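J.: When you get a sec, could you give me coordinates for this:
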Amino acid sequence: MKADRSFPYGLYLVISGADCRGRDLLWVAEEAILGGVDIIQLREKSVSDTEFLAKAERLKAVTDRYGVPLIINDNLRVAMQVGAAGIHVGQRDMPPPIVRDAWPGCRLLGYSIEELAQLESTAAAAADYLGISPVFSTPTKADTVTEWGIAGIRKIRRLTAKPLVAIGRMNRDNAAEAIRAGADSIAVVSAICAAEHPRLAASELKQVIENVK
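T.: Prediction:
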């Protein structure tokens, strides 16, 4: 199916304090933006709401400086309070239709797809973009339902026009193949956060994506 091109965020960074391996999260995020990251999701699974909000506020000051949208992972209160561009939720989080009702001002609502049947759900219909999760299994996601692979991206692309974000062990070696299969965006974590030079890592990934698009 022809993709909806209203999602111009080719390189999508998912970041947390733990992912940065002892380095300052704000420094990593800014370096990534300078290297070409188009959108950032703050994902903090093991901190209090108070700490999450404080991190989100500091990160938003950075993303606002560069005009980069900030997405909050699965915390509606933090997303609304910080004035984020949007929120990303998964299968065990608040369903997108409820997010819409609670936060009419949400501009970017992401939803992770783990099974093909979920494409036909009201949750998917309410989302602005779909996360294909994971494309390749990762040690950090122990509850994986489907490892989509490149063939999975291709199959989902045939079934929906919604923007697709490929996540799960994505890097500069497989990003081009994912884009060719129908992904609109490549979401990375360690490929940038754990890189010795986050700016260079982001720049190389962005170049791969732009060369295909």
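
J.: switch to C-alpha atoms for all contacts and neighbour counts from now on
T.: OK.

J.: in this structure, which spans are helices?
T.: 25-35, 49-66, 76-82, 96-102, 122-126, 149-159, 175-181, 190-193, 198-212 (DSSP state H).

J.: among these, which is nearest V135?
T.: With respect to V135, and counting by Cα to Cα, the nearest of these is helix 149-159 at 4.7 Å.

J.: count of neighbours near E51?
T.: Residues near E51, counting by other Cα atoms under 10 Å, number 12.

J.: should've said S137
T.: A total of 20 residues lie near S137 under the criterion other Cα under 10 Å.

J.: Contact partners for it?
T.: For S137, the contact set (Cα atoms under 8 Å, 6 or more residues apart in numbering) comprises 144, 147, 168-169.

J.: Quick one: the helices of the chain as JSON lines, columns for distance to S133 too.
T.: As requested, those are exported to JSON lines (distance: least, Cα to Cα, whole Å):
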{"stretch": "helix 25-35", "distance to S133": "22"}
{"stretch": "helix 49-66", "distance to S133": "23"}
{"stretch": "helix 76-82", "distance to S133": "21"}
{"stretch": "helix 96-102", "distance to S133": "16"}
{"stretch": "helix 122-126", "distance to S133": "14"}
{"stretch": "helix 149-159", "distance to S133": "10"}
{"stretch": "helix 175-181", "distance to S133": "13"}
{"stretch": "helix 190-193", "distance to S133": "15"}
{"stretch": "helix 198-212", "distance to S133": "19"}
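
J.: Next, the second sequence, to be compared with the first:
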Amino acid sequence: MTTWRGVRLREALRLYVITDRALARGRPDIEIAREAIAGGATALQLRWKAGPLSEALQVGHALRALCREAGVLFVVNDRVDLALALEADGVHVGVSDLPVPETRKLVGESMVVGFSPETLEQALAAEAAGADYLGVGPVYPTTTKPDAGPAVGLEHLAQIAGAVGIPVVGIGGITAVNAAAVIRAGAVGVAVISAVVGAEDVREAARQLREVVDAALAERGR
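T.: Okay, here's the model as predicted:
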């Protein structure tokens, strides 16, 4: 069984950076990842929405090696097959992807499974089916993911975080300005795309976010 469970997983979810080439200002994924990790990112997700899978494998192997060396959680979005091929630490699925029970059957117990619920009922069902953590959002309005839907707000996040026993990460429109409120609502960390990937100084943007998250968790008694 993987060691990415319990306290280690909660710590790894503090600052969860998701790749997005459209926001990277032409910079390679590996460069963005390296700078984000240097700034304090604790998890990295490969989000591959377009382009050949052969290229995804090449990029993914480089990111996987970087994360392994840095002790950072490496997750693949949506694609269970890609996650398995890359020997990723985890895979993250949503309501329109392969369901959590089938995902767990494919990856076994050696891989972390994350899930993005839209309702409390989905969150509870995912936990019962073996999800290791939940990504809840969009907490705030966001244009990064056009299919993300309207903002769910802090109250919805708090409702889910209070009802499940697995870690919850807030995602959607999160910046260093509002990240503390997400933690106070019950999240163990924040997942970001544009706030880090789209920043002019990726390392500094990650550093600022990590500082805010750490302070909010300390204030909460974590």
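
J.: Burial-wise, tell me which of the helices of structure 1 comes out on top.
T.: Mean neighbour counts were taken over these using mean count of other Cα atoms under 10 Å, and the top value, a mean of 23, falls to helix 190-193.

J.: so that helix corresponds to what in structure 2?
T.: Under TM-score structural alignment, helix 190-193 of structure 1 corresponds to residues 194-197 of structure 2.

J.: And for stretch 127-137 of structure 1?
T.: Here stretch 127-137 of structure 1 aligns to structure 2 at residues 131-141, judged by TM-score structural alignment.

J.: so which of the contacts of S137 of structure 1 persist in structure 2?
T.: Retained in structure 2 (both residues aligned by TM-score structural alignment, their matches' Cα atoms under 8 Å) from the contacts of S137 of structure 1: 147, 168-169.

J.: May I ask which of the residues you listed has the most neighbours?
T.: If you count neighbours using other Cα under 10 Å, the busiest of the kept ones among the contacts of S137 of structure 1 is G168, which has 24 neighbours.

J.: List the contacts of that one.
T.: 133-138, 187-188.

J.: Of the residues you listed, keep whichever come out buried.
T.: Buried by 16 or more other Cα atoms under 10 Å: 133-137, 187-188, out of these.

J.: And G172 of structure 2? What does it align with in structure 1?
T.: G172 of structure 2 maps onto G168 in structure 1, by TM-score structural alignment.

J.: so how far is E51 of structure 1 from its match?
T.: Distance, G168 of structure 1 to E51 of structure 1, by Cα to Cα, to the nearest Å: 26 Å.

J.: what's the answer for R77 of structure 1, then?
T.: Per Cα to Cα, R77 of structure 1 is found 13 Å from E51 of structure 1.

J.: Just the residues contacting stretch 35-47 of structure 1, thanks.
T.: With Cα under 8 Å, 6+ apart, stretch 35-47 of structure 1 has contacts from 9-17, 29, 52, 56, 63, 68-74, 88, 198-203, 206.

J.: Structure 2: matching residues for that one?
T.: Counting by TM-score structural alignment, stretch 35-47 of structure 1 pairs with residues 39-51 of structure 2.

J.: Give the buried residues for that stretch.
T.: For stretch 39-51 of structure 2, a neighbour-count test (16+ other Cα under 10 Å) marks 39-48 as buried.

J.: Just the endpoints, please. Distance across it?
T.: Rule used - Cα to Cα; the end-to-end distance of stretch 39-51 of structure 2 is 28 Å.

J.: Centre of the chain to it, how far?
T.: Between the centre of stretch 39-51 of structure 2 and the centre of its chain there are 8 Å (Cα atoms, centre = their mean, to the nearest Å).

J.: hang on, the earlier thing: now tabulate the kept ones among the contacts of S137 of structure 1 in TSV and tack on distance to W103 of structure 1.
T.: Below are the kept ones among the contacts of S137 of structure 1 laid out as TSV (distance: Cα to Cα, whole Å):
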residue	distance to W103 of structure 1
E147	31
G168	28
R169	31
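
J.: which one of the residues you listed is nearest R21 of structure 1?
T.: R169 (17.1 Å).

J.: Distance check, the residue nearest to T144 of structure 2 when sequence neighbours are not counted against D20 of structure 2.
T.: Spatial nearest neighbour of T144 of structure 2, chain neighbours left out: S194 (6.9 Å); criterion: Cα to Cα, 6 or more residues apart in numbering. From S194 of structure 2 across to D20 of structure 2, the span is 8 Å (Cα to Cα).

J.: what about the equivalent of R27 of structure 2 over in structure 1, neighbour count?
T.: Aligned counterpart of R27 of structure 2 in structure 1: R23 (TM-score structural alignment). By other Cα under 10 Å, 13 other residues sit near R23 of structure 1.

J.: And R23 of structure 1, how far from E44 of structure 1?
T.: Distance from R23 of structure 1 to E44 of structure 1, counting by Cα to Cα: 15 Å.

J.: Pipe the buried residues of stretch 39-51 of structure 2 into TSV and attach distance to A218 of structure 2 per row.
T.: Shown next, in TSV, are the buried residues of stretch 39-51 of structure 2 (distance: Cα to Cα, whole Å):
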residue	distance to A218 of structure 2
G39	19
G40	16
A41	17
T42	17
A43	19
L44	23
Q45	25
L46	29
R47	30
W48	34
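
J.: Thank you, goodbye.
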